[in-house]
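Student: sequence and computational prediction follow.
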Amino acid sequence: MTTAHPAALGKVCVLVPTYNERETLPALLHALHAQVDAVDLDVLVIDDDSPDGTGELAEQVAARDPAVRVLHRSGKHGLGRAYLAGFAWARAQGYDTVVQMDADGSHQPVELPSLLRAARDADVVIGSRWVPGGSVRNWPWHRRALSVGGNLYTRLLLGIPVRDSTAGFRVYRMTALAVMGLEDVASQGYCFQVDLTLRAIDSGLCVTEVPIEFVEREVGASKMGGDIVREALLRVTWWGVQRRRRQVTDRLTREVSWHRATE
């Protein structure tokens, strides 16, 4: 069942998880103000006790800017848990729409208005690199191959139409999150994004992709490691096996029921 959507997005909160993003966070917050000043929008910085003082810097910004809030977490617990904490905080504060956005400059604030416009007619909007009009900048060939291949593997194995299910620049209606069964989400990293994509589709929600240009970070180090890739491969494979098994079981059940009905 697809949700009916009012044109208005209501109160919007941009969730920005951080871990050692002191050098890039101020520019992101400034750019967000410049792009979406006509929207009732706040920013929640979710800091995992960054050793470089990102959390303290965010507090300094929040002291001057009432649209910026800070949620501190004790230690580095992963991207998935950071977003789940942000979803819970935004729900408790009465927000109607949440945005997922990286703090490293790879997600450009100039792209946000187009995602928000698409959210007027959708439950979930994904800023996609791999739909027509989408692109990446400054990626080596092996990163491009890993992303394209991983998304193709995910799409074929899970049988879903989304072309960039690992994308992290997203908009969620709070009403969508409420029916996606987030209580048992355990995945992290890119796999977290695939997990939520799958849950949204299986919940009958309207998921749409909007082309964006993804820009490789110029400051700091990427947090993508082998453990993140392995988690995604293992979980997606397991989910795919489960889905195929259910499909076979459902088909056999329907055939048995049909034969019994025609005897």
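Tutor: Okay, I see it.
Student: CA atoms for contacts and neighbours, from now on please.
Tutor: Noted.
Student: for Glu216, the count of nearby residues, please.
Tutor: 16 (other C-alpha atoms under 10 Å).
Student: one more: the one 4 residues further on?
Tutor: A count of neighbours around Gly220, defined by other C-alpha under 10 Å, yields 12.
Student: any idea how many residues pack against Tyr83?
Tutor: Tyr83: 20 neighbours (other C-alpha under 10 Å).
Student: and it, helix, strand or coil?
Tutor: Here Tyr83 takes the helix state, with states given by DSSP: H, G, I helix; E, B strand; the rest coil.
Student: the nearest residue to Gly181 once chain neighbours are set aside: how many residues sit nearby?
Tutor: Sequence neighbours aside, Arg199 is the residue nearest to Gly181 in space, at 7.4 Å (criterion: C-alpha to C-alpha, 6 or more residues apart in numbering). By other C-alpha under 10 Å, the residues close to Arg199 number 19.
Student: one more: Arg246?
Tutor: 12.
Student: which element is it on?
Tutor: Using DSSP states H and E, Arg246 maps to helix 226-262.
Student: got another one to weigh against that:
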Amino acid sequence: MTERTCVVMPTYNELENLRPTIGGIFACRPSVEILIVDDGSPDGTGELADRMAIEDPRIHVLHRAGKNGLGPAYLAGFAWALNQGFDVICEMDMDGSHRPQDLPKLLDALAGGTSGAVPDLVIGSRRVDGGRTEGWSAFRDLISRGGSWYARTMLGIDVRDMTAGFRAYRASMLRALDLDAIEANGYVFQIDMTRRVAAAGGRIVEVPIVFPDRVRGKSKMSNAIVVEAMRRVTVWGLRRLLRK
């Protein structure tokens, strides 16, 4: 029996990326469905998403009022997809940094691949053999590597790319987590999800991906997001050490 897969894609001002990214996904894996979670984009992203959903029944749209953060957008998407009965739920950026041609690698790995061992979470990783970034400055790469190293060290989790946002989850794993307890807003949401899956005894696998810099639109990264990540990871890490 074929597993139903939903790719959750938060958007804020991604009008020019919508059609090329979604078209690329369907070209690589026509059977998936896509949920666009739009945070009231003023550039018309939500309106175009609605039109695309009318054109293609594989596309769904969830509108949220205002820009409330990456974590809450994904949690809203997870809740919708779980309610719809999907078996596999993916995270993917709309800006083109997550290449559609890498999606089948994540899904094949989640199905067990050649190993036969079925993971609960597959991460598209820039930091394992075969994975890499393209178009990044040395400083940006250093910050990314340093952030993953810090999170990995503080939390004691053997995942090379802790901040990666290209992911495939088993719905059964998401149902086992207390998603209502998650408070992370920015990219630290990815670290929070990783630690929760690990704490629940979930099997995590990383597969190599190529991560190009976005070619259209503006990055959503900010100093506030970095500060939130450092603060939360430090608190989680200290709690872990105190429990030992």
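Tutor: Ah, there it is. Predicted, not measured: the structure shown is a model, and the values here were computed from it.
Student: which positions within the helix holding Arg246 of structure 1 qualify as buried?
Tutor: Going by neighbour count (16 or more other C-alpha atoms under 10 Å), the buried part of helix 226-262 of structure 1 is Glu231, Ala232, Leu233, Arg235, Val236, Thr237, Trp239, Gly240.
Student: what of stretch 12-25 of structure 2?
Tutor: Tyr12, Asn13, Glu14, Leu15, Glu16, Asn17, Leu18, Thr21, Ile22, Ile25.
Student: that's a helix at the fifth one, yeah?
Tutor: Yes. Remark: Glu16 of structure 2 belongs to a helix, assigned using three-state DSSP.
Student: map it onto structure 1.
Tutor: Under the alignment (TM-score structural alignment), Glu16 of structure 2 maps onto Glu23 of structure 1.
Student: now that match. Nearest residue, chain neighbours left out?
Tutor: Per C-alpha to C-alpha, 6+ apart, closest to Glu23 of structure 1 is Val219, 7.3 Å.
Student: ok, for Arg240 of structure 2, nearest residue in space, not its chain neighbours?
Tutor: Here the residue nearest Arg240 of structure 2, using C-alpha to C-alpha, 6+ apart, is Leu155, at 7.0 Å.
Student: quick one: map that neighbour onto structure 1.
Tutor: Match for Leu155 of structure 2 (TM-score structural alignment): Leu158.
Student: then Arg58 of structure 2?
Tutor: With TM-score structural alignment as the criterion, Arg58 of structure 2 matches Ala67.
Student: surely Phe189 of structure 2 is in contact with Gly71?
Tutor: Yes. Counting by C-alpha atoms under 8 Å, Gly71 is a contact partner of Phe189 of structure 2 at 5.3 Å.
Student: higher neighbour count, the two?
Tutor: The residue with more neighbours, out of Phe189 of structure 2 and Gly71, is Phe189; 24 against 21, by other C-alpha under 10 Å.
Student: and that one? What does it align with in structure 1?
Tutor: Phe189 of structure 2 maps onto Phe192 in structure 1, by TM-score structural alignment.
Student: distance of that match from Asp37 of structure 1?
Tutor: Counting by C-alpha to C-alpha, to the nearest Å, the gap from Phe192 of structure 1 to Asp37 of structure 1 is 30 Å.
Student: same deal with Ala82 of structure 1?
Tutor: Look at Ala82 of structure 1 and Asp37 of structure 1: by C-alpha to C-alpha, they are 26 Å apart.
Student: settle it for me: which of these two has more neighbours?
Tutor: Relative neighbour count places Ala82 above the other of Ala82 of structure 1 and Asp37, with 23 against 9, counting by other C-alpha under 10 Å.
Student: how close does the aligned residue in structure 2 for that one sit to Gly186 of structure 2?
Tutor: In structure 2, the residue paired with Ala82 of structure 1 according to TM-score structural alignment is Ala73. According to C-alpha to C-alpha, Ala73 of structure 2 and Gly186 of structure 2 sit 10 Å apart.
Student: could you do Leu238 of structure 2 as well?
Tutor: Counting by C-alpha to C-alpha - Leu238 of structure 2 and Gly186 of structure 2 are separated by 20 Å.
Student: rewinding a little: isn't the match of Leu155 of structure 2 up against Trp239?
Tutor: Yes. Here Leu158 of structure 1 reaches Trp239: they are 7.1 Å apart, a contact under C-alpha under 8 Å.
Student: ok so, going back, can you tell me what the residue nearest to Glu23 of structure 1 aligns to in structure 2?
Tutor: Checking TM-score structural alignment: Val219 of structure 1 goes with Arg216.
Student: residues contacting its match?
Tutor: Glu16, Asn17, Asp95 (C-alpha atoms under 8 Å, 6 or more residues apart in numbering).
Student: run a quick neighbour tally on Leu128 of structure 2.
Tutor: No, residue 128 of structure 2 isn't Leu; it's Val. With other C-alpha under 10 Å as criterion, Val128 of structure 2 counts 15.
Student: apologies, that question was intended for Arg143 of structure 1.
Tutor: With other C-alpha under 10 Å as criterion, Arg143 of structure 1 counts 11.
Student: residue in structure 2 matching it?
Tutor: The equivalent of Arg143 of structure 1 in structure 2 is Arg140 (alignment by TM-score structural alignment).
Student: list the buried residues of stretch 120-134 of structure 2.
Tutor: Buried, per 16+ other C-alpha under 10 Å, within stretch 120-134 of structure 2: Asp120, Leu121, Val122, Ile123, Gly124, Ser125, Arg126, Arg127, Thr133.
Student: could those residues go into CSV alongside distance to Leu62 of structure 2 and secondary structure?
Tutor: What follows is the buried residues of stretch 120-134 of structure 2, written out as CSV (distance: C-alpha to C-alpha, whole Å; DSSP: H, G, I helix; E, B strand; the rest coil):
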residue, distance to Leu62 of structure 2, secondary structure
Asp120, 25, coil
Leu121, 24, strand
Val122, 25, strand
Ile123, 24, strand
Gly124, 25, strand
Ser125, 28, strand
Arg126, 29, coil
Arg127, 32, coil
Thr133, 30, strand
